[in-house]
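> Have a look at this fold, sequence not included:
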């Protein structure tokens, strides 16, 4: 189970890297690449799978408040990515900055919130 958890963590972090990288690269020409939506959906899915795996296998103690905050942020990032993918004409630098900022906050919470 630890191997599966490790693989899911790697996929989860790579997914967030795709979202953050896609948003930052697009700041010059404000158009959202389709990969950003796919990365956000993958990050959301792998995060949910990780929580389920940790609960079932009792691999680590889970801080449910932290997971709830991260789930809300991941949902917001995914919603922004879905909206931006379907409404390319409304994507602005501010929109991309918000997407990148929420992604960075989500990753920072994962790393810095302990206990």
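Received it, and whenever you're ready, just let me know what you need. The model shown is predicted, which means the values in this text are computed figures rather than measured ones. Numbering: from 1, shown residues only.

> Could you use CA atoms for every contact and neighbour count after this?
Noted.

> Please point out which parts of the helix or strand hosting residue 102 sit buried.
Using DSSP states H and E, residue 102 sits within helix 93-112. For helix 93-112, the neighbour count (16 or more other CA atoms under 10 Å) marks 93, 95, 96, 97, 99, 100, 101, 102, 103, 104, 106, 107 as buried.

> Pasting the second one now:
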């Protein structure tokens, strides 16, 4: 169980890295590449799977439900922004991409700093 959790954690972090990197690289052109959509979906799904695995296993520490709720809400907002930006590219501006990058950074900071 612990090994599966760690694999999911790596995939989760890679998903967030794809989102942040893809958005920052495309700030000048103000577009959302398809890879960012795949990254956020990877991060969202692996995050949910990690919480489920942690809740069902005695070997993994139970997650803080308040922290997980805040992180899930931020991830859902980022997901909606990315999906809307991919479907309607004309709405994407540098501020729009900045919001996605900022929320991504906040989500990572919460994961690391909230104890």
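Alright, I've got the coordinates. Given the structure is predicted, the values throughout are model-derived calculations rather than measurements.

> Please state their TM-score.
The TM-score (TM-score structural alignment, normalised by the length of the first structure) is 0.97; 114 aligned residues with a CA RMSD of 0.6 Å.

> of all the buried residues of helix 93-112 of the first structure, which comes closest to residue 21 of the first structure?
Nearest to residue 21 of the first structure among these, counting by CA to CA, is residue 100 at 8.2 Å.

> ok, the closest one touching residue 16?
No. Using CA atoms under 8 Å, residue 100 of the first structure is not in contact with residue 16; the gap is 9.8 Å.

> hmm, back to that, and the buried residues of helix 93-112 of the first structure as a markdown table, adding distance to residue 51 of the first structure?
Output for those, formatted as a markdown table (distance: CA to CA, whole Å):
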| residue | distance to residue 51 of the first structure |
| --- | --- |
| 93 | 33 |
| 95 | 29 |
| 96 | 28 |
| 97 | 28 |
| 99 | 23 |
| 100 | 24 |
| 101 | 24 |
| 102 | 20 |
| 103 | 19 |
| 104 | 20 |
| 106 | 15 |
| 107 | 16 |
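
> Distance of the counterpart of residue 94 of the second structure in the first structure relative to residue 23 of the first structure?
For residue 94 of the second structure, the aligned residue in the first structure is residue 93 (criterion: TM-score structural alignment). Noted for residue 93 of the first structure: a distance of 9 Å to residue 23 of the first structure, by CA to CA, to the nearest Å.

> can you check residue 107 of the first structure too?
For residue 107 of the first structure relative to residue 23 of the first structure (CA to CA), the value is 15 Å.
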